[in-house]
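[1] Sequence and predicted structure are below.
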Amino acid sequence: MTGMVFAFGPEAASLPRAVVGPTAIAFGTGISLPVYQLALLDAVPQARGTAASVSTFAMLLLNAVLASVFVPVAATSLGRLAVTSLGLLLLGITLFHVHRAGVARATPTPSLQPEVP
């Protein structure tokens, strides 16, 4: 949201303000990606190397598609870039919650009652 304020504010493209958004995104990505990578490796401990390779490939492929599709449209102005970034963020949050809801439905809840033979 801070990026939206900077993008549509006065002197949006002046140098100290123009680097705040990308710096915040890089900081957030740098903090969160190792946590996601460890969670993925813990999900499949018998194939950690494969999981790391597949996840890295998927991230590179997604970044290549996003860069080739969205950047020519979004990078025409700072405001459009901020709106596109916010839209992709909201899409990511929505997909995360959809995934969590699916996992919660698929995970059986343990019974508190002892099994009777």
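    Structure's in. What do you need?
[2] contacts and neighbour counts: CA atoms only from here.
    Noted.
[3] Report the contact partners of Ala75.
    Taking CA atoms under 8 Å, 6 or more residues apart in numbering, we find Ala75 in contact with Leu81.
[4] ok, now with 10 Å
    Counting by CA atoms under 10 Å, 6 or more residues apart in numbering, Ala75 makes contact with 81-82, 84.
[5] go on, Val65?
    Val65 touches 59, 71, counting by CA under 10 Å, 6+ apart.
[6] For this protein, just list every one of the strands.
    In the chain, no strands are found when defined by DSSP state E.
[7] so where do the helices sit in it?
    Here the chain has its helices, by DSSP state H, at 2-8, 15-18, 20-43, 48-69, 71-74, 78-106.
[8] Against that first model, consider the following:
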Amino acid sequence: MMIFGLAPAIAPIVGGWILRLGSWESIFWFLSGYGTLLVIAVWVFLPETHPTHLRTPFTARALMAELVQVSRSGRFHRMAWSGILIFAAWFIYVGGAAIVVFDLFHKGSNDFWILFVPLIGGVVLGAWASRRTAGKIPDPTLISAGVVIALIGAVINVAVAHLGLPWVVLAPAVCSFGASLAYPSVQIALFDMFPRARGAAASGFTFGQLLVNSAVAVALVPLVDASSTTMAMACLMITLAAVSLWVWTLRADLSGS
């Protein structure tokens, strides 16, 4: 969850701090040093834990066979795209953070916290609530609760978008809370569909998430960044698409299709 929420949220804040200490080139020096340290840390502290006899052979044929198996599942696609879109709905504010903070909020490079503290607060609280309720509430119920909360937040977001701060950042935080509440259960459900191909399921889901988040930041944000209201409407439309896919998943499960 953190790769999609915390990292993109912290990055502009850290970038603002670095710009206060040096030129824009210093950001790239920081990234080079950080990347080097990360490679060393992963190499030293993260050994492979998956048992050897359970690993998929590292061949193109074996890997592609599992990916094809996952990609042919309609239930996987319905549930995966629901989880991807419920997250992408509020990620529009992360992808368009510079425009939101500079152009819509009329703030400076050190004010990204105004947007990200509520957003990531929602992510953290949602993840905490998901962990506390795991095993006590069935996964479909927990996912439904998260989807409904995200939808309520998206509707409120449209209603209060014209009011400015602080309302314009609180409603998206409700969306991020709902998405974070549902997200872990969506992941577990997807992985459980393919007990012997969990890696392929994880790869497919993660690839879709990264692809959609990139499309939101690069293609969608420039189309809806005219005002807080247009941003909120885009958030609502994506949320409605996620809700539709989740309802489709529930109906298909009930009918056994």
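    It's in. The model shown is predicted, which means the values in this text are computed figures rather than measured ones.
[9] Quick TM-score on the pair, please.
    Here the TM-score for the pair of chains, by TM-score structural alignment, normalised by the length of the first structure, is 0.75; 103 aligned residues with a CA RMSD of 1.9 Å.
[10] Serialize the contacts of Ala75 of the first structure to JSON lines and add fields for neighbour count and distance to Ser14 of the first structure.
    Converted to JSON lines, these look like this (neighbours: other CA atoms under 10 Å; distance: CA to CA, whole Å):
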{"residue": "Leu81", "neighbour count": "19", "distance to Ser14 of the first structure": "15"}
{"residue": "Ala82", "neighbour count": "22", "distance to Ser14 of the first structure": "15"}
{"residue": "Thr84", "neighbour count": "17", "distance to Ser14 of the first structure": "20"}
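[11] returning to what we had before: out of the helices of the first structure, deepest packed?
    helix 2-8 (a mean of 17; mean count of other CA atoms under 10 Å).
[12] From the chain's centroid, how far away is that one?
    Distance of helix 2-8 of the first structure from the chain centroid (CA atoms, centre = their mean, to the nearest Å) equals 20 Å.
[13] what's it in contact with?
    1, 9, 12-13, 17-22, 24-25, 77-83, 85-86.
[14] how about 6 Å then?
    Contact with helix 2-8 of the first structure is made by 12, 21, 78-79, 82, as judged by CA atoms under 6 Å, 6 or more residues apart in numbering.
[15] Now tabulate these in TSV and tack on distance to Ser53 of the first structure.
    As requested, the contacts of helix 2-8 of the first structure are exported to TSV (distance: CA to CA, whole Å):
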residue	distance to Ser53 of the first structure
Ala12	39
Gly21	29
Leu78	34
Gly79	35
Ala82	31
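[16] just curious, which of the residues you listed is nearest to Val69 of the first structure?
    Here the nearest of the contacts of helix 2-8 of the first structure to Val69 of the first structure, counting by CA to CA, is Ala82; it sits at 15.8 Å.
[17] The second structure: which residue goes with that closest one?
    Aligned counterpart of Ala82 of the first structure in the second structure: Ala232 (TM-score structural alignment).
[18] Now do the contacts for that match.
    157-158.
[19] measure it to Val169 of the second structure for me?
    10 Å (CA to CA, to the nearest Å).
[20] Please apply the same query to Ala11 of the second structure.
    For Ala11 of the second structure, the distance to Val169 of the second structure - CA to CA - is 18 Å.
[21] Also Ala98 of the second structure?
    Distance of Ala98 of the second structure to Val169 of the second structure, given as CA to CA: 14 Å.
[22] Quick one: map Ala62 of the second structure onto the first structure.
    Checking TM-score structural alignment: Ala62 of the second structure goes with nothing.
[23] do the same with Pro195 of the second structure
    In the first structure, Pro195 of the second structure lands on Pro45 (TM-score structural alignment).
[24] so Thr239 of the second structure touches Ile86, yeah?
    Yes. Counting by CA atoms under 6 Å, Thr239 of the second structure does reach Ile86; the two are 5.5 Å apart.
[25] What range does stretch 58-71 of the first structure cover in the second structure?
    Alignment of stretch 58-71 of the first structure against the second structure: residues 208-221, by TM-score structural alignment.
[26] How far off centre is that stretch?
    Using CA atoms, centre = their mean, the offset of stretch 208-221 of the second structure from its chain centre is 11 Å.
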